[in-house]
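Asker: Pasting the sequence and the predicted model now:
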Amino acid sequence: MHPLVNHLRESLLAGDVETTRASNHGNAAAFAEGREGYLFGLPPLKAWTHAEVLAVMAERVGIDPDPERSTGTDVIDPEKTARALERMRDRLTLAARRQERVIVATGHPAGIIEVHMAVAAALKAAGCELLQPAAGVPFERPGRYDGRELSLAVRYIGGVAVAAEKAIALWHTHSPDGMRAMLAELEATGAALPDLVVADHGFAGAAAAAGLDVVSFADSNDPALFVGEAEGRVSVTVPIDDNVQPHHYWPVSAFLLEGVLGAMV
């Protein structure tokens, strides 16, 4: 058994997670229907049926592949999470050794941002160039929450891009517009694009759509990045509950950074 499995189970990062079967089943259907909010800025290369999306999620996440079951509980296989984290760790180690140009971004400023901030700090300490383009640049389209329209803009917390409502609050977002603004600014100024993007949600999807090397995190009800990985457009997608209490991610960060810290010796 992988050494992280017990922690993943006990913290509900994987195993019997709180994400429901209804959410997994319904979001897979919405993705298959091509509904924009579920694509994360990464439309698939071909049409995927609902059953095919669930099959990909069963293979890469561990959920039930049965398209007829839409209620009850579901799972993230912690062994699949651990193996994906190993692949992400290898890519981060390579970035540190090469001292690559990197963007780190998250749509979850109250959960898995804990990992993103640790990764950003470690890669910077290893000599990587941590890019922070388009700071303060508004998203092309406003976000919405409980029927309220939000004016979102790119903001950096510990070197990690997030969605901010002016200078008031950070927001959960699936939008690809933030990453699109970031890449557009790099191109407009003639700056080189990043060698690696570490992200989730639409930040990861838009980067993958632009042909960049992306390693990402995604919950069991977010199929876009797993399908992107299946299509060869996302290098790694780690199946994990991406919005539990931030301190539960500390062992995940420590595991990911083993190789980065070794590259600094």
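Answerer: Here it is on my side, so go on.
Asker: hey, let's count contacts and neighbours off CA atoms from now on
Answerer: Fine.
Asker: how near is A208 to E229?
Answerer: Applying Cα to Cα, to the nearest Å, the value for A208 to E229 is 10 Å.
Asker: also this one, for the comparison:
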Amino acid sequence: MLSTGALRAHLLAARLAGSVATSREESLRSYRLFAARDPRVLIGLDPEWSWGQRDLIGLMADKCGVSADPRCVSGHDVIDPDRTLVALDAFAERLAAVAQRSGTVLLGTGHPHRLLGFYADVADALSAAGCTVLTPAHGHRVDITTRFGLRTYNLHYVRGVALVREPDAKRSGGEPGAHTHSPLPVRTALAAAAESGGPLPELVIGDHGWVCGAGQLGFESIGLADTDDPALFVGEAEGAVSVVVPVDDAVRSDYYRPLTRYVLNRACLSQ
């Protein structure tokens, strides 16, 4: 069993928290774009409140532990590991609640290169506990506008976790999927589930547009987010998102394994 102290030490050593790779410049740019309601940063959320850049700095200082000083404009951003631990406990509570009622869940990631293993282990544990892990719209086309223009992807599931791949991507070897912040994949999955008359998820687990897109549509959603992803924390502040765990979302994939063990143990889902 991984203790809270041991996980805190791991968060700092792996730079999942503490001084993280995400720069202050990147985060401030995201806050400016969010304040301007740029859809690239809203990632599916339609905020109810008016959020200026100073408001966002204050929110992110409270939720993540970044500097609350707007005059701090450079250097590495900071995530308070104690805030990460509190959020991981809340994340585990939501997993435990859906597992206790053998509920239906949908998992998806826009960070398959880093976070696929984390979500896949959660999906395996929930399935073993009697939950139904949904996989709607497998193979469906998703057109996403990127900075490189319109890109066509297909929705795929790997060990119960949704991601998008280019249509000609190899099915074995290579990268597991594409990095995206778009809410279109979760909208595609939810629309397909509704149209089929099948069950809808009681809980959506993921990151980026998966969390914001689902939360905006009224589905309970939880996930992970970095300091340059203010939309998830705004969603949490406004009540559209249930739990957001502040953590660097782009470190080595194996560095997230202790987090998986911790939340599954806390949720009494360890296998």
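Answerer: Cool, got the structure. Every value quoted in this text rests on a predicted model; they were computed, and no experiment measured them.
Asker: Once they're superposed, tell me the TM-score.
Answerer: Scored against TM-score structural alignment, normalised by the length of structure 1, the superposed chains reach a TM-score of 0.94; 262 aligned residues with a Cα RMSD of 1.6 Å.
Asker: returning to what we had before: okay, A208 and E229 of structure 1: which has more neighbours?
Answerer: Neighbour tally, A208 of structure 1 and E229, criterion other Cα atoms under 10 Å: the higher count belongs to A208, 24 against 20.
Asker: my guess is the more buried one meets L42, correct?
Answerer: Yes. Between A208 of structure 1 and L42 there is a contact at 7.0 Å, judged by Cα atoms under 8 Å.
Asker: Quick one: map L39 of structure 1 onto structure 2.
Answerer: Correspondence of L39 of structure 1 to structure 2, assessed by TM-score structural alignment: L42.
Asker: what number of residues lie near the spatially closest residue to its match that is not a sequence neighbour?
Answerer: In space, and not counting its chain neighbours, L42 of structure 2 is closest to A231: 5.5 Å by Cα to Cα, 6 or more residues apart in numbering. Applying other Cα under 10 Å, we find 26 residues neighbouring A231 of structure 2.
Asker: Tell me who's in contact with A231 of structure 2.
Answerer: Counting by Cα atoms under 8 Å, 6 or more residues apart in numbering, A231 of structure 2 makes contact with 34, 41-43, 45, 212.
Asker: With neighbour count, distance to V122 of structure 2 and secondary structure added, can I get those in CSV?
Answerer: CSV is the format used below for these (neighbours: other Cα atoms under 10 Å; distance: Cα to Cα, whole Å; DSSP: H, G, I helix; E, B strand; the rest coil):
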residue, neighbour count, distance to V122 of structure 2, secondary structure
F34, 24, 30, helix
V41, 25, 27, helix
L42, 28, 26, helix
I43, 25, 24, coil
L45, 24, 25, coil
C212, 34, 19, helix
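Asker: For D241 of structure 1, see how far away the most centrally placed residue in structure 1 is.
Answerer: What sits nearest the mean C-alpha location of structure 1, by Cα atoms, centre = their mean, is D200, with 1.8 Å. D200 of structure 1 is 12 Å from D241 of structure 1, where distance means Cα to Cα.
Asker: list residues touching both of the two?
Answerer: In contact with both D200 of structure 1 and D241: A218, using Cα under 8 Å, 6+ apart.
Asker: pretty sure the match of L39 of structure 1 contacts R32?
Answerer: No. Using Cα under 8 Å, L42 of structure 2 makes no contact with R32, being 11.3 Å away.
Asker: In the longest helix anywhere in structure 2, which residues are buried?
Answerer: Secondary structure of structure 2 per DSSP state H: the longest helix is helix 81-100. Using 16 or more other Cα atoms under 10 Å as the test for burial, helix 81-100 of structure 2 gives 81-85, 87-96, 98-99.
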